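Asker: Only the shape, not the letters, is given here:
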C-alpha cells in the first residue's frame, strides 16, 4: 500500500476548502464595502430628502475596510442606519408620495435617488 495515513489527503483538501471559503467571503465583503463607497460618492447630492443616506453608505463602506469591522462601529452604525435609511425608504415608497420635480412644487416632498436608497435599505438589512 501507499505511504501515509488514511484520510490525510481528505483533511488537507478540507482545510484548503475552508481557506478558500474564508478568502472568498473576505473578498466579497471587501467588494461590498467598495460598492457602498462608490454608490454613496456618486449620489452624494442626489438625496435631498435625507442627505445623510449617501454619507452613511460611504462611512459604512470605509469603516470596515480601515478598522476591520470592529464591534463598536457596528453598535453606532446600527442607530444611524435605522434613523436615516428606514424612514426615508418608507416615505419614498408610500403610494401617495409625490416628488418635487419639474413644475410640481405644491403638495410634494423632496425625492431621493431610488436605486441609492434601495441599495442603502438592503445594506442596512444585511
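Answerer: Sure thing, it's come through. Everything quoted here is computed from the prediction, not taken from an experiment.
Asker: going forward, measure contacts and count neighbours with C-alpha atoms only.
Answerer: Noted.
Asker: Only the buried residues of the lengthiest helix in the chain, if you could.
Answerer: Counting residues, the longest helix found in the chain (DSSP state H) is helix 8-42. Residues of helix 8-42 classed as buried: 30, 33-40 (neighbour count, 16 or more other Cα atoms under 10 Å).
Asker: Adding distance to residue 87, write the residues you listed out as a markdown table.
Answerer: Listed next are the buried residues of helix 8-42 as a markdown table, based on distance: Cα to Cα, whole Å:
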| residue | distance to residue 87 |
| --- | --- |
| 30 | 28 |
| 33 | 23 |
| 34 | 25 |
| 35 | 23 |
| 36 | 19 |
| 37 | 22 |
| 38 | 23 |
| 39 | 20 |
| 40 | 18 |
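Asker: ok, so of those residues, who is nearest residue 125?
Answerer: Among these, residue 36 lies closest to residue 125 (Cα to Cα), at 13.6 Å.
Asker: That closest one contacts residue 63, doesn't it?
Answerer: No: between residue 36 and residue 63 there is no contact under Cα atoms under 8 Å: 10.9 Å.
Asker: Please report the distance of residue 101 from residue 91.
Answerer: 16 Å (Cα to Cα, to the nearest Å).
Asker: if you count what's nearby, which of the two comes out ahead?
Answerer: residue 91 (16 against 11; other Cα atoms under 10 Å).
Asker: Please name every helix or strand in contact with the helix or strand the more buried one falls within.
Answerer: Assessed by DSSP states H and E, residue 91 sits inside helix 71-92. For helix 71-92, the elements it packs on are helix 52-67, helix 114-125, judged by 3 or more Cα pairs under 8 Å, 6 or more residues apart in numbering; DSSP states H and E.
Asker: okay, pairing it with this:
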C-alpha cells in the first residue's frame, strides 16, 4: 500500500474557506471596528474591506437564518389557542423559534470571540441540546395527531368535536418544519459520504 493511502480523510475545517466561517467573520468584524487588522499588513484600507465584506456576509447569513424562526414564532403566537387537539404544538413552534434565534445569533456574532485553543477542546452547547430534545417532543406531538385532526371547526357535525380541531397552517407548518429538518440532515450526511468516497477513490 502506498504512503498516500495512509493519509487521514480531510478535516471539516479544510472543506470550507476560512473567510466563510462564523468565527472568522466575527474576527474580521472586530478588526474592522478597531480600525485595523491584527497586524500592520491588515491595517487601513484592507481592514476596512474586511469589515465591509464580513458585515455583508453577516447580514446575509442572519437574514436567512432568522427568517424561519421568526415565521415559527408568528404562526405559533397567532394560533396559540387554535389547536385544542394538541395545545403544545403552537407552544412548540414559539419555543423552537426563540431558541433557534438565540442559537443563530450566538454562533454568528459571538462565536468569533473564542480562541483556536477553545475550539479544539470539545464543549457541550446547552442550547443545542435543548433544541434537540424539544425537536423530538415536537415529533411526538405532531405525528401523533397528524391523522386525527380536522382543520375545520365543526361543532355540530357527527363524530367531529371541537377537541379534534387544529389550525391547518399551524399543523402543516409544524409538519413541514420537521420533515425539512430530516431532509436537511439526510442531505448533509449524504454529501459527507460522497466526499469521503471521492477522496478515498482518488487516494487509491
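Answerer: Alright, I've got the coordinates. All figures in this text were calculated on a predicted structure; none of them were measured in a lab.
Asker: tm score of chain vs chain?
Answerer: Here the TM-score for the pair of chains, by TM-score structural alignment, normalised by the length of structure 1, is 0.69; 108 aligned residues with a Cα RMSD of 2.9 Å.
Asker: Give me the three-state assignment for residue 157 of structure 2.
Answerer: coil (DSSP: H, G, I helix; E, B strand; the rest coil).
Asker: What about it, how many residues nearby?
Answerer: Other residues within reach of residue 157 of structure 2, judged by other Cα under 10 Å, total 8.
Asker: quick one: the helix holding residue 91 of structure 1 to chain centroid distance?
Answerer: Put simply, helix 71-92 of structure 1 sits 11 Å off its chain's centre (Cα atoms, centre = their mean, to the nearest Å).
Asker: Give me the residues contacting that helix.
Answerer: 49-50, 52-53, 56, 60, 63, 97, 111-112, 117-118, 120-121, 124 (Cα atoms under 8 Å, 6 or more residues apart in numbering).
Asker: which position in structure 1 aligns with residue 62 of structure 2?
Answerer: Under the alignment (TM-score structural alignment), residue 62 of structure 2 pairs with residue 26 of structure 1.
Asker: show me what contacts residue 32 of structure 2?
Answerer: If you count contacts by Cα under 8 Å, 6+ apart, residue 32 of structure 2 has them with 47-48, 50-52.
Asker: Translate it into the numbering of structure 1.
Answerer: Using TM-score structural alignment, residue 32 of structure 2 sits opposite a gap in structure 1.
Asker: Wait, a helix at residue 32 of structure 2?
Answerer: Yes: under three-state DSSP, residue 32 of structure 2 sits within a helix.
Asker: Grab the nearest non-local neighbour of it.
Answerer: Spatially, and ignoring its direct neighbours in sequence, residue 32 of structure 2 is nearest to residue 51 (4.5 Å; Cα to Cα, 6 or more residues apart in numbering).
Asker: Whichever strand or helix holds that neighbour packs against which elements?
Answerer: Using DSSP H and E, the element containing residue 51 of structure 2 is helix 45-78. With contacts defined as 3+ Cα pairs under 8 Å, 6+ apart, helix 45-78 of structure 2 has these neighbours: helix 22-33, helix 88-105, helix 168-203.
Asker: after superposition, how close is stretch 20-34 of structure 1 to structure 2?
Answerer: Compared with structure 2 after the fit, stretch 20-34 of structure 1 shows a mean deviation of 2.7 Å (mean Cα distance after the TM-score superposition for structure 1).
Asker: Pull the distance from that stretch to the chain's centre.
Answerer: Taking Cα atoms, centre = their mean, one finds the center of stretch 20-34 of structure 1 at 13 Å from the center of the full chain.
Asker: gap between the equivalent of residue 38 of structure 1 over in structure 2 and residue 119 of structure 2?
Answerer: In structure 2, residue 38 of structure 1 lines up with residue 74, judged by TM-score structural alignment. Distance, residue 74 of structure 2 to residue 119 of structure 2, by Cα to Cα: 35 Å.
Asker: Equivalent analysis for residue 88 of structure 2, please.
Answerer: Counting by Cα to Cα, the gap from residue 88 of structure 2 to residue 119 of structure 2 is 36 Å.
Asker: neighbour-wise, which of these two wins?
Answerer: residue 88 (18 against 11).
Asker: what's the counterpart of that one in structure 1?
Answerer: By TM-score structural alignment, residue 88 of structure 2 lines up with residue 52.
Asker: Please apply the same query to residue 169 of structure 2.
Answerer: Checking with TM-score structural alignment, residue 169 of structure 2 has residue 115 as its match.
Asker: Its match: how many residues sit nearby?
Answerer: 11.
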